[in-house]
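**Student:** Predicted model and sequence follow; I will ask about them next.
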Amino acid sequence: MARDSNQPRKFVEEEVLPVINDYWERAEVPLDLGRRLGELGLVGDGLSGYGCPPMSKTAAGLIAMELNRGDGSLGTFLGVQGGLAMRSIHMHGSEEQKQRWLPAMARCEKLGAFALTEPRHGSDSVSLETEARREGDEYVINGAKRWIGNGSLADVVVLWARDVEDMQVKGFLIEKGTPGYDGRAIPGKGALRALWQADIDLTDVRIPVQNRLPRANSFADTAKVLKATRASCAWSALGHAVAGYDAALNYTSQRTQFGKPLARFQIVQEKLVRMLCSITAMQLYCLRIGELDDTDELSDTIAALGKLNNTVKAKEVLSEARNLLGGNGILLENHVIRHFTDIEAIYTFEGTESIQTLLVGRDITGFSAFT
């Protein structure tokens, strides 16, 4: 982790919060802030070697929490870069691929993306239709992807496609500027506005055989990456909830109505206490997830349970925070409405609340509701 354990919080307080509302309102990516993450040694998601800053999985979770406390777009930028793109290469790539990409990505000199979701396959990602066909020393890829963070600007895209030879899902690296790759930022988003998520069309995209991830040979290998990022979503949701709670506590302590601060009213105190109860439970989920992840004991079920609980609770906390700020709760300057809308995206990606419920339900009952 960074030498100063308070560095992520200082970065958020001093560099992110003063400017992020303008980026969010303009729907512009704060690339300078993204690059700063690499300069500060905050990118790596607990991966080892290859220029990744040394940190435990718990430390990586705390960094994700702090960045999302500042802004969900920046937190998701980190999740895409370290948790998805870098982790895929670190887990499934060749030694040459790791040496080429990971050190530069850890410094945020090169940006990555993770292309799994498709227009016709969101939750049902295992049924993806993008195809890769080997022709001599190349793979030819055709298909489409949607909701791909950094997909319109990444230097390398980790793309998941079905190999027509054996119909297994495999991973491929597509480099910036490859002919046939067309990534366009999706307009009109009401959440994570300071992150560009792309629609991608792939038309006869040709890549060398060396650009296939050699250890990614089925969707089960893709799922290994997703398990880790579900855990990260629990930390991210905690960051959003803490931001909402802090804003509500500060506002109600200063805002005077009926001759006294709002925080002196019993009903306001009751709401704040319930918010704190939820946040404390979310913290305990995250700490346990971190402990299990650090010892390689984190199961798919626990990761899903943590993501499910924390995103649901974060939505409740942020709804109450917006309520406590009254009409002022919809103003960006009060740092609630941005988190209120951003949590909707985190609630959905990496598997919706319903999908996480079915993953846990399958484990506790022994019956799969997916088939």
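**Tutor:** Yes, it's here.

**Student:** C-alpha from now on. contacts and neighbour counts both.
**Tutor:** Fine.

**Student:** what's the longest helix in this structure?
**Tutor:** Longest helix in the chain, counting residues (DSSP state H): helix 219-254.

**Student:** moving C-terminal of that one, what's the next helix or strand?
**Tutor:** On the C-terminal side of helix 219-254, the nearest following helix or strand under DSSP states H and E is strand 256-257.

**Student:** Where do the helices of this protein begin and end?
**Tutor:** Using DSSP H, the helices of the chain run over 7-11, 20-26, 31-39, 57-70, 72-78, 87-92, 95-106, 219-254, 266-294, 300-324, 337-348, 353-365.

**Student:** Out of these, flag the one nearest Val158.
**Tutor:** Nearest of these to Val158, taken as C-alpha to C-alpha: helix 87-92 at 7.3 Å.

**Student:** Measure how far that closest one is from the centre of its chain, please.
**Tutor:** 16 Å (C-alpha atoms, centre = their mean, to the nearest Å).

**Student:** I'd like to know which elements that helix is packed against.
**Tutor:** helix 95-106, helix 219-254 (3 or more C-alpha pairs under 8 Å, 6 or more residues apart in numbering; DSSP states H and E).

**Student:** So which bits of that helix are buried?
**Tutor:** Arg87, Ser88, Ile89, His90, Met91, His92 (16 or more other C-alpha atoms under 10 Å).

**Student:** Next one for the comparison:
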Amino acid sequence: MKTNSDYYGIDSYFTDEQLSVRASTRKWVNKYIKPTIEYYNQSASASKDWSKQLADIGAYGLIIPVEYGGLGMDYLSYGLMMQELEKGDTAVRVMSSIQTSLVMYAIWQFGSLPQKQKYLPLLASGEMLGSFGLTEPSFGSNASGMHCNFKVVEDKIIINGSKLWIGNASHADIAIVWAKNEDNKVQGIIVETANITNFSTSKIDNKWSFRSSNTGELIFDNSELNKVQLLEKTTSIKDAYSCLNIGRYAVAWGSLGIALDCYETALKYANERVQFGKPIASFQLVQKKLAEMITEITKAQLLCYQLGVLMNKQEATFEQISMAKRNNVVMAQKVAQEARQILGGMGITGDYPIMRHIMNLETLVTYQGTHEIHLLITGRDITGINAI
């Protein structure tokens, strides 16, 4: 049995440092996430220890410069970390990705020096937890049509509106909130949840997916905070999208992690499960499923690797990131479905990770840009015609 999921020897492309990041992340996931994740998933809860532990392994701010509390590592290292975290569970990867890709990245790219010095070390250490407020009740794919708005009155910012489907919403210490100013231009604001008036949050319960992830709403009603909280370098919705690009990159790698976990589980099970006097791995149709799974995984690995190379060179386009996010999520869906069939009835139990991954993938297919929107982004790029 070939247990190595690196069918094309892609590991030879990675540096020792990059492989070390993957190994240490995998060790943490195997020790702290896999043994307990089914309990947390079934109870729709998360461990109080996850956030501090993620900070301890460098999962908050891996790509942020050392001078601001990060580790200053490259995007291939970050991708491998996201892959291993999501092999554990999507909720764990989401905690890391929101903090790094969306919150810390936004402050690093668009914040003033005092804002970077104040917030980034606290976020990297896990002393502060962040959220990213872009989506609204009526605006998802059309984020630029947002209603959330603000005005500056003397030394205060006054915000009105709400943000929905926000990770970490109900217990975040800060939120990067995107809203329109009086000139109808979108800017980002660092909202300290403990230092703003007329502000409230709500938590979305009764979810079938992302069950161990805290998701909710940010609600502003003439909410006031100091104008120094404005991310003054932000000038348009494109700035918010640049943060989402890093988040989508993380999803591309993370969904690959799901596919690997499902494939490896199915391969092991197929060699151990005996029917008609022999392992089901000996049957042609089971081998067909496994062969197609590893083929699609290998293609996704190559896609992720090359995208990481381009990210490190600062040459990756958002269209290329969209392609990887879209392809890898759908690939992982198909792999997970085939794995569930190989496991038969056991595939729907909490004894195995398959059904939990399937439910999380149902969210990932529309998370940070729907499958259809990402298709049209590629279509526009290759034809030059905007169909959105």
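**Tutor:** That came in fine, so what should we check first? Just so it is clear, the model here is predicted, and its values are computed rather than measured.

**Student:** rewinding a little: show me what the longest helix of the first structure is packed against.
**Tutor:** helix 57-70, helix 72-78, helix 87-92, strand 168-175, strand 260-261, helix 266-294, helix 300-324, helix 337-348.

**Student:** re earlier: got JSON lines for the buried residues of helix 87-92 of the first structure, with distance to Arg184 of the first structure too?
**Tutor:** Output for the buried residues of helix 87-92 of the first structure, formatted as JSON lines (distance: C-alpha to C-alpha, whole Å):
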{"residue": "Arg87", "distance to Arg184 of the first structure": "24"}
{"residue": "Ser88", "distance to Arg184 of the first structure": "23"}
{"residue": "Ile89", "distance to Arg184 of the first structure": "24"}
{"residue": "His90", "distance to Arg184 of the first structure": "27"}
{"residue": "Met91", "distance to Arg184 of the first structure": "28"}
{"residue": "His92", "distance to Arg184 of the first structure": "27"}
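
**Student:** ok now do His339 of the first structure, which residues does it touch?
**Tutor:** By C-alpha atoms under 8 Å, 6 or more residues apart in numbering, the residues touching His339 of the first structure are Asp71, Gly72, His240, Ala243, Gly244, Leu318.

**Student:** Are any of the residues you listed buried, and if so which?
**Tutor:** Using 16+ other C-alpha under 10 Å, the buried ones in the contacts of His339 of the first structure are Asp71, Gly72, His240, Ala243, Gly244, Leu318.

**Student:** just to revisit the earlier point, go through the helices and strands packed on helix 87-92 of the first structure and pick out the most buried.
**Tutor:** Highest mean neighbour count among these (mean count of other C-alpha atoms under 10 Å): helix 219-254, with a mean of 23.

**Student:** so where is it in the second structure?
**Tutor:** Aligned by TM-score structural alignment, helix 219-254 of the first structure falls on residues 237-272 of the second structure.

**Student:** distance from that stretch to the first structure after superposition?
**Tutor:** Here stretch 237-272 of the second structure, set against the first structure after superposition, deviates by a mean of 1.1 Å using mean C-alpha distance after the TM-score superposition for the first structure.

**Student:** picking up where we left off before, can you tell me which of the buried residues of helix 87-92 of the first structure lies closest to Leu331 of the first structure?
**Tutor:** Distances from Leu331 of the first structure to the buried residues of helix 87-92 of the first structure, taken by C-alpha to C-alpha, are shortest for Arg87, at 36.7 Å.

**Student:** follow-up on the earlier one: of all the helices and strands packed on helix 219-254 of the first structure, which lies closest to Asp22 of the first structure?
**Tutor:** Of all those, helix 337-348 comes closest under C-alpha to C-alpha, at 11.2 Å.

**Student:** Which part of the second structure matches that closest one?
**Tutor:** Under TM-score structural alignment, helix 337-348 of the first structure corresponds to residues 355-366 of the second structure.

**Student:** Quick one: distance of that stretch to the chain centre.
**Tutor:** The answer for stretch 355-366 of the second structure is 12 Å, by C-alpha atoms, centre = their mean.

**Student:** cool, and stretch 2-14 of the first structure?
**Tutor:** 20 Å.

**Student:** that older thread, make a markdown table out of the helices of the first structure and add distance to Arg133 of the first structure.
**Tutor:** Output for the helices of the first structure, formatted as a markdown table (distance: least, C-alpha to C-alpha, whole Å):
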| stretch | distance to Arg133 of the first structure |
| --- | --- |
| helix 7-11 | 44 |
| helix 20-26 | 40 |
| helix 31-39 | 35 |
| helix 57-70 | 37 |
| helix 72-78 | 31 |
| helix 87-92 | 20 |
| helix 95-106 | 21 |
| helix 219-254 | 17 |
| helix 266-294 | 36 |
| helix 300-324 | 31 |
| helix 337-348 | 32 |
| helix 353-365 | 31 |
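
**Student:** right, and those helices - which one's nearest Pro119 of the first structure?
**Tutor:** Using C-alpha to C-alpha, the nearest of these to Pro119 of the first structure is helix 337-348, at 14.9 Å.

**Student:** What mean distance separates that closest one from the matching residues in the second structure?
**Tutor:** Mean deviation for helix 337-348 of the first structure: 1.0 Å (mean C-alpha distance after the TM-score superposition for the first structure).

**Student:** And stretch 7-16 of the first structure, end to end?
**Tutor:** 12 Å (C-alpha to C-alpha, to the nearest Å).

**Student:** Onto which residues of the second structure does it map?
**Tutor:** So stretch 7-16 of the first structure is aligned with residues 24-33, judged by TM-score structural alignment.

**Student:** Just the buried positions in the matching stretch, please.
**Tutor:** Thr25, Arg26, Trp28, Val29, Asn30, Ile33.
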